[in-house]
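Visitor: fold the following, please.
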Amino acid sequence: MIDALTIAVGVTALALAAWCGHAFSRGQSTKDWHFIGMAVVSVLALAQLVVGLVRLGSGGRPAEGTAIFLAYLIGSAACVPAAGYMSLAERTRWGSATVAAGAVILAVLEVRLSAIWGG
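Guide: The predicted structure is shown next:
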């Protein structure tokens, strides 16, 4: 995997978590600009999905197995969009908390994804 992309996804996910966590602490629901932030993080995660699939297709093999790598790769790409969708259903401050939790989960998935690839 590309370490710079993994770090970029993790850092932007943590920034989104802090931003939505701040909105939660102020009693605000997710706003349009939060969804723009979610889109940025999601685009980075989708880029990582493409890079991971290309690496697998070109003969690269993760240290801990292809199936687990693919599961984490797909899960990391779907994490923030799923949290954003759930925040639309909960238009209170808890929607912001949901997105913050999803972004923290994505950051943890990035650490694990790096460990799976590199061993």
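Visitor: from here on, just use CA atoms for contacts and neighbour counts.
Guide: OK.
Visitor: so where does the closest residue to residue 61 other than its chain neighbours fall, helix or strand?
Guide: What sits nearest to residue 61 in space, not counting adjacent residues and going by CA to CA, 6 or more residues apart in numbering, is residue 117, at 7.5 Å. In the assignment (DSSP states H and E), residue 117 maps to helix 93-118.
Visitor: another one to check against the first:
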Amino acid sequence: MLDALTITVSVAALALAAWCGLAALRDQPTKDWHFIGMAVVTVLALAQLVVGVVKLADGGEPHEGATTFVVYLIGALFTVPAAAFLSLVERSRWGSATVAAGAVVLAVLEVRLYDIWGG
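Guide: Take a look at the predicted model:
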């Protein structure tokens, strides 16, 4: 797959996790600018999904199977939006903590995607 994109998504997710984690430590809910950050990370995950599907269509074969790879790509795409929705439901510091946790999960999924592809 595209290593630079995987690293970019991982770094952006960890930056979002730190940002929202800091908001949680300050006892703040998610704000509009947090949602902009979540949108940026989600767009990067969407770009990775598109690149992954294109690589599969071009004949690329993940080491652990195409089905597992696609499921992880879809899971990576929906991790941050799911956390964003939960942070809207919980308008306290725990909403920010939920987004931080979701962003860390996305970073871990990126490492796993790298391993599945054969990195």
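Visitor: re earlier: what is the neighbour count of the equivalent of the residue nearest to residue 61 of structure 1 over in structure 2?
Guide: Aligned counterpart of residue 117 of structure 1 in structure 2: residue 117 (TM-score structural alignment). Other residues near residue 117 of structure 2 number 19, with proximity taken as other CA atoms under 10 Å.
Visitor: go ahead and confirm residue 117 of structure 2 touches residue 63.
Guide: Yes - counting by CA atoms under 8 Å, residue 63 is a contact partner of residue 117 of structure 2 at 5.6 Å.
Visitor: can you tell me how far the spatially most central residue of structure 2 is from residue 9 of structure 2?
Guide: Centroid-nearest residue in structure 2: residue 106, 3.6 Å away (criterion: CA atoms, centre = their mean). Note on residue 106 of structure 2: its distance to residue 9 of structure 2, by CA to CA, to the nearest Å, is 8 Å.
Visitor: and for residue 99 of structure 2?
Guide: In terms of CA to CA, residue 99 of structure 2 sits 15 Å off from residue 9 of structure 2.
Visitor: which one's more surrounded, these two?
Guide: Neighbour totals were compared for residue 99 of structure 2 and residue 9, and residue 99 leads with 32 against 26 (other CA under 10 Å).
Visitor: just give the nearest non-adjacent residue to the more buried one, would you?
Guide: residue 83 (5.0 Å).
Visitor: element containing that neighbour?
Guide: Assigned by DSSP H and E, residue 83 of structure 2 falls in helix 66-89.
Visitor: who touches that helix?
Guide: 29-30, 35, 38, 41-42, 45-46, 48-49, 52-53, 56, 62, 94-96, 98-99, 102-103, 105-106, 109-110, 113, 116-117 (CA atoms under 8 Å, 6 or more residues apart in numbering).
Visitor: and those, which are buried?
Guide: 29-30, 35, 38, 41-42, 45-46, 48-49, 52-53, 56, 62, 94-96, 98-99, 102-103, 105-106, 109-110, 113, 116-117 (16 or more other CA atoms under 10 Å).
Visitor: secondary structure element for the nearest residue to residue 101 of structure 1 once chain neighbours are set aside?
Guide: Computed as CA to CA, 6+ apart, the closest residue to residue 101 of structure 1 that is not its neighbour in sequence is residue 17, at 6.8 Å. Using DSSP H and E, residue 17 of structure 1 sits within helix 3-25.
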